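S.K.: Just the structure for this:
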Amino acid sequence: MTEESSDFKFNYFFGLVNLVAVFLIVWFLWYIFMNPNTVMKLYTPMYGFSLIVVFLSGIILMAKVLKWPAWYNRLFQKDKPITKGILLTIIAFLLMIGLNYIVFWGFIGKFGIAYFSPDSIVASGGIGAEPFVARENASTAIVYFFTAFLWMALFWDLGFGRWPWQNDTYGVQAWSKLFAILFFVVLFYILLFHSHVCYLFYPAQDKAAVTPWWEELAGTGSAFFSLGLILCTLVWIVFSDLLWEGKPWNRYEVDGESTFGKGFVVFFSTLTFGIILIFILLMIFNYVWMEPFVGGQYTDGPDWRYIHAGEIAGFFILAAFIWKNYFNNFPNLDSLWLRALIRSIIAVVLGLLIYWFYYSPLATFFLAKVEGFAQPGDTPLVWALLFLSIILVQSEFFDGWPLKRKK
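M.R.: Now for the predicted structure:
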């Protein structure tokens, strides 16, 4: 049995009810903030996409990097999950506002890299400097940066854990891990995304960035190639963390702590599996929609094929979190490998059901989206990551309340 199942009373029917409640909360938030026919209309789509990715990154930063929920429990009364949850959710929201509007729009974009700020892009003039287009391009860059952050943060938590600061104080561990992660985030952002952002403008900023190195390999210079690859890699990081209970990577631990060897193996193994997954998905797309070609529109575009692979990976990731949090990682058998295999199959099937829902008339009703694949301005990842954010708020900030209650 898992530790979770031994510490908490779990009711599967209540888990299903809780999932329905979370779905309704997500629908309400989507209706208010993202629905193009209602109040805020943030789903443009990249502007809303950037805000959701930054919000999710703030949650991951607090829960997986800085470990604030655990730190809060040590300092304060840990049997009051509602107070803790509300406080940490407010902090995550303020982090989203601060990072997006102050750090990137107001500081980095103003004093450093212009394409992170809509105002700086507009001030530079030229083609593509219209306010709406400028905001979309700046939001695209922010999405890419925080995608790299999510990858590195979740990988580091699984691979390196507290290494090499496991014998230091909480403060040293938290902030050292943060700065180490940020170093690699900047590095991978430059290598995987920066070139594409510079080529969003006309003329291309070829003195600031080289032609995307993956253009010949992928058949497109779009960073959707990198985005899809990272999300396919994250599938394996999330599956092995949530569904496989850290296996098989914990064999590289020493005295229960991660090592450099473990981190090295986790990074390259999950990256390899990510490459295999995206290759399989691309082959399936070729079977359904035929071969893509340069200049192809909608489903015929190579760039869309890569982002669609990432979108499917996003549904798999969402399914894994749903199964872990609302169905207690069923089944909890004695054989780890058997239960891990069954959970993984269930997560894939559930992810495909979510995929079906998103592209069905039901999503047209709930999300006010246009039916069909590759619709302009439609990015399923926004809804999937909003859903994932609410799940993480409940599980990490509210300690699973009201679903999980101590015996």
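S.K.: CA only for contacts and neighbour counts going forward, please
M.R.: Fine.
S.K.: Just the strands from the protein, written as ranges.
M.R.: Counting by DSSP state E, the segments of the chain that form strands are 8-9, 405-406.
S.K.: what's the last one packed up against?
M.R.: So that's strand 405-406. Of the remaining helices and strands, those touching strand 405-406 by 3 or more C-alpha pairs under 8 Å, 6 or more residues apart in numbering; DSSP states H and E are strand 8-9.
S.K.: Contact partners for residue 147?
M.R.: Taking C-alpha atoms under 8 Å, 6 or more residues apart in numbering as the definition of contact, the neighbours of residue 147 are 53, 227, 230.
S.K.: okay, the strands of the chain, which one's buried deepest?
M.R.: Comparing the strands of the chain on average neighbours per residue, with mean count of other C-alpha atoms under 10 Å, the densest one is strand 8-9 at a mean of 13.
S.K.: Would you mind pulling up the elements that it packs against?
M.R.: Under the contact criterion of 3+ C-alpha pairs under 8 Å, 6+ apart, the helices and strands touching strand 8-9 comprise strand 405-406.
S.K.: Quick check: the gap between residue 280 and residue 235.
M.R.: Distance, residue 280 to residue 235, using C-alpha to C-alpha, to the nearest Å: 14 Å.
S.K.: Those two: which is more packed in?
M.R.: Neighbour tally, residue 280 and residue 235, criterion other C-alpha atoms under 10 Å: the higher count belongs to residue 235, 24 against 13.
S.K.: One more, please, to line up against the first structure:
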Amino acid sequence: MIFMEPRWNNIVTGIIGVVITTIIALVFWAVFADPRGPMRMYTPLWFFAITAWLIVPTIWLYLIFENYPFTKLPIKKRAVMIPVSVVITLICIAFFFYFYGPLAVPYFSWPKLESMGVAKLAARDYSCYALAYSAIVAIFGMGIWPILFNNWPWRNKVEQPALGFAVFALGLSISVFLFQVLVHPHFGEAFPISQKFVAATPWWKDFALTYHGNFIFGWFVWAVVYLIMTATIWEGKPWTAARKQPWIGIFGLVGIILLSLLTMYVVLSVMDINLGYAIPGGRRSAGLYWRYLHSAEVAGFMLYPTLALYYYFGNVPKKFSEEVNWAIRTVIVFVAGFIIHQLYYLAGPALLGVPTSWDSEAQLALVWATWWIVPLVYHCWFMDRWPLYKTPVTES
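M.R.: Predicted structure coming up:
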């Protein structure tokens, strides 16, 4: 990213950025996602699948290819990257629906599932769940190398686009491996007849007390959040304490996974205090699968404040020691995320058209939490926050 300075002070610029991107998100939500609107794509997970896949190409373009070849364009004209990214998303979804699903793994394609006798609504639910999961895994898998390993060992040795292709190939391999280990077993148990010959029994069933993939979801979304925090408000810390690659990356990867698991169990403990102990096999808020999902949703509400604090508010504060700055930013994000979480359930039914019951099985707060960051990353990653930020004027 080119060095830019806020057009006004950090607070005013940040507030304007939040207001503008929120309004844009609300307008598009009203058209495409709101159950009361014209498109009504909120269920069954259709808008979630699209939204998650809208983010994946931004990772490819910004983090992996470093906006090549669009860096040659003026900042204003880089808005062309937005439709390019959207087209890539549509191509990816079409690939799963009409090629990979029908020819290899049917649960990625609802047309294929319907042709096999699965009910229309169930087919869409299965395939959109798979698409959303694959996107979340890809966001993490593709982000590991540029964020944690700083593109080691190619950094400063290989130029774009060769660097991008190398990192993309590695990230794709990591993502496919993670999906097969973390997600595919869920689909072996998802259908009426267990697919034990093509998918292993979920390896987490004995200690998670559920076969459901929401156990993975419950900590993996936290891993995505902590990876993004590492790249933004944490400025690489504390993993840079290892001082040298690849140890920084290894320390960061292991640390993020452990921290994510710990956070999930803290969230589950808070739920136990407020809701009573979960019942294996229970439904809605009494069920473990529901609580794992809501751990992921709590994590999702940390995404927007993390990115907004870093890009729109100038990653304040900066006046204290690095350790104190790190701690204050983290607290700001968690407090803001908790407040947003509460506001969502208070205002969501009227503003977004989501279910009024917070434990409804049709309630998926992650849809909004994920969609909300899409206008922000388009603006910040593709357009360097223009016109809210400007190139500093230097005196001759």
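S.K.: Quick TM-score on the pair, please.
M.R.: The TM-score (TM-score structural alignment, normalised by the length of the second structure) is 0.94; 389 aligned residues with a C-alpha RMSD of 1.6 Å.
S.K.: could I get the strands of the first structure as CSV with distance to residue 178 of the first structure?
M.R.: CSV is the format used below for the strands of the first structure (distance: least, C-alpha to C-alpha, whole Å):
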stretch, distance to residue 178 of the first structure
strand 8-9, 31
strand 405-406, 32
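S.K.: how about those strands, which one is nearest residue 91 of the first structure?
M.R.: Nearest of the strands of the first structure to residue 91 of the first structure, taken as C-alpha to C-alpha: strand 405-406 at 24.3 Å.
S.K.: Where does that closest one end up in the second structure?
M.R.: Strand 405-406 of the first structure corresponds to residues 390-391 of the second structure when matched by TM-score structural alignment.
S.K.: Just give me the neighbour total for the corresponding residue of the second structure for residue 159 of the first structure.
M.R.: When the second structure is aligned by TM-score structural alignment, residue 159 of the first structure is paired with residue 148. Counted with other C-alpha under 10 Å, residues neighbouring residue 148 of the second structure total 24.
S.K.: how much space between the nearest residue to residue 148 of the second structure once chain neighbours are set aside and residue 142 of the second structure?
M.R.: The spatial neighbour of residue 148 of the second structure that comes closest, neighbours along the chain excluded (C-alpha to C-alpha, 6 or more residues apart in numbering), is residue 249 at 4.5 Å. If you measure residue 249 of the second structure against residue 142 of the second structure using C-alpha to C-alpha, the figure is 14 Å.
S.K.: Please point out which of the contacts of residue 147 of the first structure the second structure shares.
M.R.: For the contacts of residue 147 of the first structure, the contacts that persist in the second structure are residue 53, with contact defined as both residues aligned by TM-score structural alignment, their matches' C-alpha atoms under 8 Å.
S.K.: Take the contacts of residue 147 of the first structure and write them to CSV, including neighbour count.
M.R.: Formatted as CSV, the entries for the contacts of residue 147 of the first structure read as follows, by neighbours: other C-alpha atoms under 10 Å:
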residue, neighbour count
53, 25
227, 23
230, 24
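S.K.: would TSV of the contacts of residue 147 of the first structure with distance to residue 103 of the first structure be doable?
M.R.: Output for those, formatted as TSV (distance: C-alpha to C-alpha, whole Å):
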residue	distance to residue 103 of the first structure
53	15
227	23
230	24
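S.K.: Which of the contacts of residue 147 of the first structure sits closest to residue 34 of the first structure?
M.R.: With C-alpha to C-alpha as the yardstick, the closest approach to residue 34 of the first structure among those comes from residue 53, at 13.7 Å.
S.K.: ok, that closest one - contacts?
M.R.: Taking C-alpha under 8 Å, 6+ apart as the definition, contacts of residue 53 of the first structure comprise 143, 146-147, 382, 385.
S.K.: Across to the second structure, which of the residues you listed hold up?
M.R.: Comparing those with the second structure on both residues aligned by TM-score structural alignment, their matches' C-alpha under 8 Å, the contacts found in both are 143, 146-147, 385.
S.K.: So which of those belong to helices?
M.R.: Using DSSP state H, the members of those that fall in helices are 143, 146-147, 385.
S.K.: Just the buried ones among the residues you listed, please.
M.R.: When those are checked for burial by 16 or more other C-alpha atoms under 10 Å, the buried set is 143, 146-147, 385.
S.K.: re the thing from before, measure the match of residue 159 of the first structure to residue 19 of the second structure for me?
M.R.: From residue 148 of the second structure over to residue 19 of the second structure (counting by C-alpha to C-alpha), the distance is 31 Å.
S.K.: next one: residue 55 of the second structure
M.R.: Applying C-alpha to C-alpha to residue 55 of the second structure and residue 19 of the second structure gives a distance of 20 Å.
S.K.: More neighbours: those two, which one.
M.R.: A side-by-side neighbour count of residue 55 of the second structure and residue 19, using other C-alpha under 10 Å, places residue 55 first with 24 against 11.
S.K.: Count residues in the vicinity of residue 356 of the second structure, would you?
M.R.: Around residue 356 of the second structure sit 15 other residues, with neighbours defined as other C-alpha under 10 Å.
S.K.: Isn't residue 213 of the second structure up against residue 183?
M.R.: Yes - Residue 213 of the second structure sits in contact with residue 183 when judged by C-alpha atoms under 8 Å, with a separation of 6.4 Å.
S.K.: picking up where we left off before, is it possible to get JSON lines of the contacts of residue 53 of the first structure that adds distance to residue 355 of the first structure?
M.R.: Conversion of these to JSON lines gives the following (distance: C-alpha to C-alpha, whole Å):
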{"residue": "143", "distance to residue 355 of the first structure": "22"}
{"residue": "146", "distance to residue 355 of the first structure": "24"}
{"residue": "147", "distance to residue 355 of the first structure": "21"}
{"residue": "382", "distance to residue 355 of the first structure": "13"}
{"residue": "385", "distance to residue 355 of the first structure": "14"}
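S.K.: Most widely separated two among the residues you listed?
M.R.: 146 and 382 (13.4 Å).
S.K.: Stretch 107-122 of the second structure: how far from the chain's middle?
M.R.: Distance, stretch centre to chain centre, for stretch 107-122 of the second structure: 26 Å (C-alpha atoms, centre = their mean, to the nearest Å).
S.K.: Distance of the counterpart of residue 166 of the second structure in the first structure relative to residue 182 of the first structure?
M.R.: Residue pairing (TM-score structural alignment): residue 166 of the second structure is matched to residue 176 of the first structure. Applying C-alpha to C-alpha, the value for residue 176 of the first structure to residue 182 of the first structure is 10 Å.
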